[in-house]
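Enquirer: with the sequence up front, the predicted model follows.
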Amino acid sequence: MTKKFKHVDYLWDNDEAKAFNDDQVALFLYRSNILGADLRITNYGGGNTSCKTIEKDPLTNEEVEVMWVKGSGGDIGTLTRSGIAGLYTERLRDLKKVYRGIEDEDRMVGLFNHCIYDLDSKAPSIDTPLHGLLPFAHIDHLHPDALIAVAAAKDSEKVTKEIWGDTMGWVPWQRPGFDLGLQLEKCLNENPGIRGIVLGSHGLFTWGNTSYECYMNSLEVIEMASEYIENKIKDKGSVFGGQKVQSLAIEERTEKAAQLMPLLRGLCSSENQMIGHFSDSDVVLEFINSNDLDRLAPMGTSCPDHFLRTKIQPLVLTLDANEDLTNSEAVLAKLEPAFGQYRKEYADYYNTCKKSNSPAMRDPNPVIIIYPAVGMFSFAKNKQTTRVATEFYINAINVMRGAEAITEYTSLPRQEAFDIEYWLLEEAKLSRMPKEQPLSRKVAFITGAGGGIGKAIADKLAAEGANVVLTDVNEDSLKEAHATFKRDISTYAVCDVTNTESIASAYKKAVIEFGGVDIVVHSAGLAISKALEDTTDKDWNILQNILVKGQFDLAKQGTVIMRKQGLGGDYIAIASKNGLVAGPNNVAYGTAKAAQQHMVRLLAAELSKDKIRVNTVNPDGVIVGSKIWEGAWAEGRAKANGITVEELPAFYAKRNLLNEIITPADIAKGVFSFVAILDKSTGNIINVDGGMANAFVR
């Protein structure tokens, strides 16, 4: 029977669970995944789960207890066997014999490796002893909004007793580590029979004899806290001191965000280029429009997982809700002092709290930026990280909302927060992160990306880490193409490059999704091969509009965004050998391609002062996988060369110097070279044609 909960999702499926045949590790992973699927229960990457099983020791062949626990840097919602650590429970508990106190925490983490049972283990996290020193078979350590609200409320211990009576323990705030594990063990020994423990300013520990019992215990405890907070909010009648500012209409908010995000992105990227995210959910608007925003926002977040992702506090903009954002220079003049003050305050925080062995100060720019009446902006190294930062700050809002309803919100002291943020173990975790891909901080806008060369370019840039905005006039093709990309790294927008408003709408989508644009690739096109007397005005105009005017309009509007960001950029035109080489039956197409190529040179000369590089990739003979070779164009080229359509691929391969068939993926490599390698090249052409002597540009 499905259990009913109001404030959490009950996701346990008995049929699915039975399929694991009592494999306790598989059930622990299943429990972890369904807990992590509900962001009210824990954030991405937050919390950890474990189970204990009896295994055969490979050295003694004796039965031993092994604890399986989420490893360092993992996420319970996506946890798999490769993301957990397996340790001898008794060896872990034996570490109590060598523990020398709080100053010994970092050394203890190194000693966890001496407790490893499973040689394929993920690196054990700092929370490992919190699970190992408790005796239960299945344990959840979660960061539910409702529980952190209780944990962060003034008089948290008293509130815990009011909600759960003697069935829950409570321990005051303490940095995670071996000693906190000892405190949990002590709390349990002094309160036998409790169902869980609230960690002050931190989160929740719950347990059970089976994975299902543990799961149900966690949900029930969270539900009780949520109900308690809901009733408190009803009694108060309002939260955050009521509304101070009225939200703009959704269309106005979106327009303001699109105008502002490139400016914010540029300011946030003063040290490292960032990717943006925008949120104007009801939860966000309730907080940022409230009377208590000015009091609560500077206090910072309480849960370590929150401020590690969002920085200790947000930047609240003082722009008026009805501010005219069309004058970028005037708006920038107002924003720059605010960013300067934020960076100064962050440096003061660092210098006041740092120790002799503290890591160097990290990027002092804000991660979370609040614009009352409009929404919340987040900026981080990639889309996933910035989206997750948004989710974490929304969780922090929920925590403040609950704590304020209960009694009063309290945050961690600055020194405690610093000691977490600049913990050497946290620095070590950061050093283990995979190396960033070359385009991971870039946003690429690609026309004609519904298939053919445009799709291949999007594939290549995304494979190298870029966030890609796929555009095409055909929405069905776009949806199909977009479905091949991973979450977070892509979006799509229907875009008719012959229509100025359509281009503006597509750019707005890119800005709202990612904060701006760094790379524009004009790959949209078609080809018409006709003799002069057969070429109509319609043929001429459509080629000029798509290839030439479209390129002009894309460059004109894209440059506005790039200049706002102040980060430079790349513009790549996908032209053709036909712009360099004269041939029969090609007057309209060849002229348009030549115009594209010369426009690139003109733009390169004009935009160099903005560090915007403008270059051309010239394909030739891209038959396999290219959309323009469908239909009349292929027939026209076959006729012009005296061969059949079926003979075209071999014909084009034989006529180039390398005798190679050219594919859309080859063109994509040319684009990648310009945007990732040839960073001091502008106004240039790369011919990707297998070598056509008559198309040599020198």
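Expert: Received it, and whenever you're ready, just let me know what you need.

Enquirer: from now on I want contacts and neighbour counts done on CA atoms only, so please keep to that.
Expert: Will do.

Enquirer: contacting residues for T498?
Expert: N545, I546, K549, G550 (CA atoms under 8 Å, 6 or more residues apart in numbering).

Enquirer: distance check, it against T447.
Expert: Noted for T498: a distance of 12 Å to T447, by CA to CA, to the nearest Å.

Enquirer: picking that back up, of the contacts of T498, closest to N289?
Expert: Nearest to N289 among the contacts of T498: G550, at 41.2 Å, using CA to CA.

Enquirer: and the closest one, what element?
Expert: Per DSSP states H and E, G550 falls inside helix 550-565.

Enquirer: what's the answer for T49, then?
Expert: Per DSSP H and E: T49 is located in strand 48-56.

Enquirer: quick one: contacts of that strand?
Expert: For strand 48-56, the surrounding residues in contact (CA under 8 Å, 6+ apart) are 24-25, 28, 32, 62-70, 75-76, 127, 131, 136-142, 211.

Enquirer: repeat that for stretch 249-260.
Expert: Contact partners of stretch 249-260, identified using CA under 8 Å, 6+ apart, comprise F278, D280, L325, T326, A373, V374, G375, K508, V511, I512, G515.

Enquirer: go with 6 Å
Expert: V374, K508, V511, I512 (CA atoms under 6 Å, 6 or more residues apart in numbering).

Enquirer: so how far is that stretch from its chain's centroid?
Expert: Its chain's average C-alpha position is 21 Å from that of stretch 249-260, according to CA atoms, centre = their mean, to the nearest Å.

Enquirer: how about that stretch: buried residues?
Expert: Neighbour-count burial for stretch 249-260, counted by 16 or more other CA atoms under 10 Å, picks out R253, T254, K256, A257, A258, Q259, L260.

Enquirer: another one to put next to it:
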Amino acid sequence: MTVPEQLIARSNALGADPRNTNYAGGNTSAKGAVTDPVTGAPTEVLWVKGSGGDLGTLKESGLAVLRLDRLRSLVDVYPGVEREDEMVAAFDYCLHGRGGAAPSIDTAMHGLVEAPHVDHLHPDSGIALATAADGAALTKECFGDRVAWVDWRRPGFQLGLDIAAVKAANPQAIGVILGGHGITAWGATSEECERNSLAIIRTAEEFLASRGAAEPFGPVVPGFEALPEAERHARAAALAPVVRGLASTDQRQVGHYTDGDVVLEFLAREKLAPLAALGTSCPDHFLRTKVRPLVVDLPATAPLEDVVARLKELHGEYRDEYRAYYERHATPDSPAMRGADPAIVLVPGVGMFSFGKDKQTARVAGEFYVNAINVMRGAEAVSTYAPIPESEKFRIEYWALEEAKLQRMPKPKPLAGRIALVTGAASGIGKAIARRLAAEGACVAIADLNASAAAETAAEIGNADKAVAVTADVTDAAAVQAAIDATVLAFGGIDLVVNNAGLSISKPLLETTERDWDLQHDVMAKGSFLVARAAAKAMIDQGIGGDVVYISSKNSVFAGPNNVAYGAAKADQAHQVRLLAAELGGHGIRVNGVNPDGVVQGSGIFAGGWGAQRAAVYGVEESKLGEFYAQRTILKREVLPEHVAAAVFALTGGDLTHTTGLHVPVDAGVAAAFLR
């Protein structure tokens, strides 16, 4: 394998195991010779993981490639630690060729350390030693002289010089523990470097396990133990919209719920409050989890209304404390204060809620706090957890380089941060709506009676960070509530509901049975009511508004033949739009409708017999029904599922913020269905 191929293989292997490093954390490098295309002479270069990549999924395009002679020459122009941020811009003048990833702040570490291969990782076991009050002594006890200690220093050029000096002074060492931060290891070959990294990580794990205290978090506090799973999830579903609404005070957030054993044990122990107050230490951790979490200080068995009230009190206190933290450390050159809401909320007996701009960010924030819990356990098992000072955390959180990285991020999509549930979403109109909402940035719950089809649609849209399948019989109140609960547990809350589930039976009045009437009204009239009611409860608990969209029909205003049950049910839906728009507007919830003409292509209703029935009514072949519908319209155009989806997006995408109680015709112009 080529040197870059060796580096990618090593990076992927290390990044595949969460014991070695966290998602998108750490970086790896390799040095080697290439031919300079200008001079034809061999040139030594550094391949190093670039800014923003993830070791587990790293590809060669994610590497930055720099000339080592130029990178090492920066030592001669280094202006000192007070101006070391200037060195990041200088890395651009060391690049070899075009393309590749942007060099990260850790590039100097990899270039200045005199070793062909270097790994910098964030293993929980290594950070546990790095954050122990007597970490230097413990490192010596654990490794002897094979691993050296480097005092905390913010990542940058000077840290690279520090590590290079320690390596030069300790030729027998295979790596270092970086105080408050992580580990760095090196080797003459890629295989040796990987072995050395794993040796440091596994040795630290064994040391903590063999030498550590049995209960590093202290005893269990009575009443704070985990609730039984069913009760725990029910309470989490009830709390999730409240917590998300609070966490979205400054900016709308998506949530993630975690109730793993690691989290529940920490929340039940005596040291929960004091350790949580110390916050995380590794920069990769607190940049995603914020300086500290919000911790509910009530037992798991406290009444739900008491927990909600206390959450609101604690949230206000958290915001005040965060502002005070900012004001303690901000300088005239600091970036403006970002959102003051927590990224991590811990509820004893229930679990952890984590938040971010999208589902992946929220999920990763939760994963990072699990890492932090593991770090605190390890440090407390052998010593006392002592993270880096608050002032240092602020310097990194409000680092000009971090702010520049945030400013370079692409503009969010119109529905970014929104959470949608679409009923009848496994086929036809519902599927098109779900796909469009997801494409515009929303997280989507695919609700359908057909569980396997819902799962297929969710998989087509993307992974669980983008879409989940929920089974929903909209005629059953308990099933509807379960679908809403599943949505809020998956994404933290709910913002946008599309009542699309439907069916139709086309019969003359005298042939329409009571069962025909009840079935259609149960699915569309009653079903829409049940979904709207359950969703509105969650939206009101969130306190950040929302959208409810009914997929009604032109038949809600157009009197067609042999259609009494369907048309009456659609008219019921249409008036629900008006009634709920009037009732829910005070909560910032907008309710609108879409009135399509017959949508034949991809429709489960038409394929299920409705198409044949309507074709018989109009005396046309079933295969020509779409064309027939098109020819009776003013525009002579067939209505497709994507056209209905476009109308839903138009109503919810942000441009019609002052519109509620509206029905949007998507019928290519049916004069008899014009709204009056």
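Expert: Good, I have the coordinates. Given the structure is predicted, the values throughout are model-derived calculations rather than measurements.

Enquirer: okay, and stretch 87-106 of structure 1 goes to which residues in structure 2?
Expert: Here stretch 87-106 of structure 1 aligns to structure 2 at residues 66-85, judged by TM-score structural alignment.

Enquirer: which residues touch that stretch?
Expert: For stretch 66-85 of structure 2, the surrounding residues in contact (CA under 6 Å, 6+ apart) are E44, V45, L46, C94, L95, H96.

Enquirer: can you rerun that using 8 Å?
Expert: With contact meaning CA under 8 Å, 6+ apart, stretch 66-85 of structure 2 is reached by 43-47, 87, 90-91, 93-96, 108, 111-112, 156-158, 401.

Enquirer: nearest residue to V176 of structure 2 other than its sequence neighbours?
Expert: Nearest residue to V176 of structure 2 in three dimensions, chain neighbours excluded: A148, at 4.6 Å (CA to CA, 6 or more residues apart in numbering).

Enquirer: what's around that neighbour, how many residues?
Expert: If you count neighbours by other CA atoms under 10 Å, A148 of structure 2 ends up with 24.

Enquirer: where do the helices sit along the stretch 201-350 of structure 1?
Expert: 211-236, 250-268, 282-288, 293-296, 304-310, 328-353 (DSSP state H, counting those that start in this stretch).

Enquirer: re earlier: is it true that the residue nearest to V176 of structure 2 touches P171?
Expert: No - the criterion here is CA atoms under 8 Å, and A148 of structure 2 misses it with P171 at 10.4 Å.

Enquirer: pull up the overlap in contacts between these two.
Expert: Common neighbours of A148 of structure 2 and P171 (criterion: CA under 8 Å, 6+ apart): none identified.

Enquirer: now do the contacts for the counterpart of G242 of structure 1 in structure 2.
Expert: Aligned by TM-score structural alignment, G242 of structure 1 pairs with P219 of structure 2. With contacts defined as CA under 8 Å, 6+ apart, P219 of structure 2 is in contact with R269, E270.

Enquirer: translate E408 of structure 1 into the numbering of structure 2.
Expert: With TM-score structural alignment as the criterion, the equivalent of E408 of structure 1 in structure 2 is T384.

Enquirer: what does K429 of structure 1 give?
Expert: When structure 2 is aligned by TM-score structural alignment, the residue opposite K429 of structure 1 is K405.

Enquirer: that match: helix or strand, and which one exactly?
Expert: Using DSSP H and E, K405 of structure 2 maps to helix 400-407.

Enquirer: again with W68 of structure 1
Expert: Per DSSP H and E, W68 of structure 1 falls inside strand 63-70.

Enquirer: how close does the helix or strand following that strand sit to structure 2?
Expert: As assigned by DSSP H and E, the chain's next helix or strand after strand 63-70 of structure 1 is strand 84-88. Average distance, strand 84-88 of structure 1 versus aligned residues of structure 2 after superposition (mean CA distance after the TM-score superposition for structure 1): 0.8 Å.

Enquirer: and the aligned residue in structure 1 for P596 of structure 2, how close does it get to I662 of structure 1?
Expert: Taking TM-score structural alignment for the superposition, P596 of structure 2 sits opposite P619 in structure 1. Taking CA to CA as the measure, P619 of structure 1 falls 8 Å from I662 of structure 1.

Enquirer: and for the two, which residues touch both?
Expert: In contact with both P619 of structure 1 and I662: V688, D689, using CA under 8 Å, 6+ apart.

Enquirer: I'd say L662 of structure 2 and N595 touch.
Expert: No - applying CA under 8 Å as the test, L662 of structure 2 and N595 come out as separate, 10.2 Å apart.

Enquirer: and these two? Which one has more around it.
Expert: Taking neighbours as other CA under 10 Å, L662 of structure 2 and N595 compare with N595 leading, 23 against 17.

Enquirer: how about the strands in the stretch 501-650 of structure 2?
Expert: 546-551, 589-596 (DSSP state E, counting those that start in this stretch).

Enquirer: right, I mislabeled it, should have said the stretch 301-450 of structure 2
Expert: Going by DSSP E, counting those that start in this stretch, the stretch 301-450 of structure 2 shows strands at 344-347, 351-356, 419-423, 443-448.
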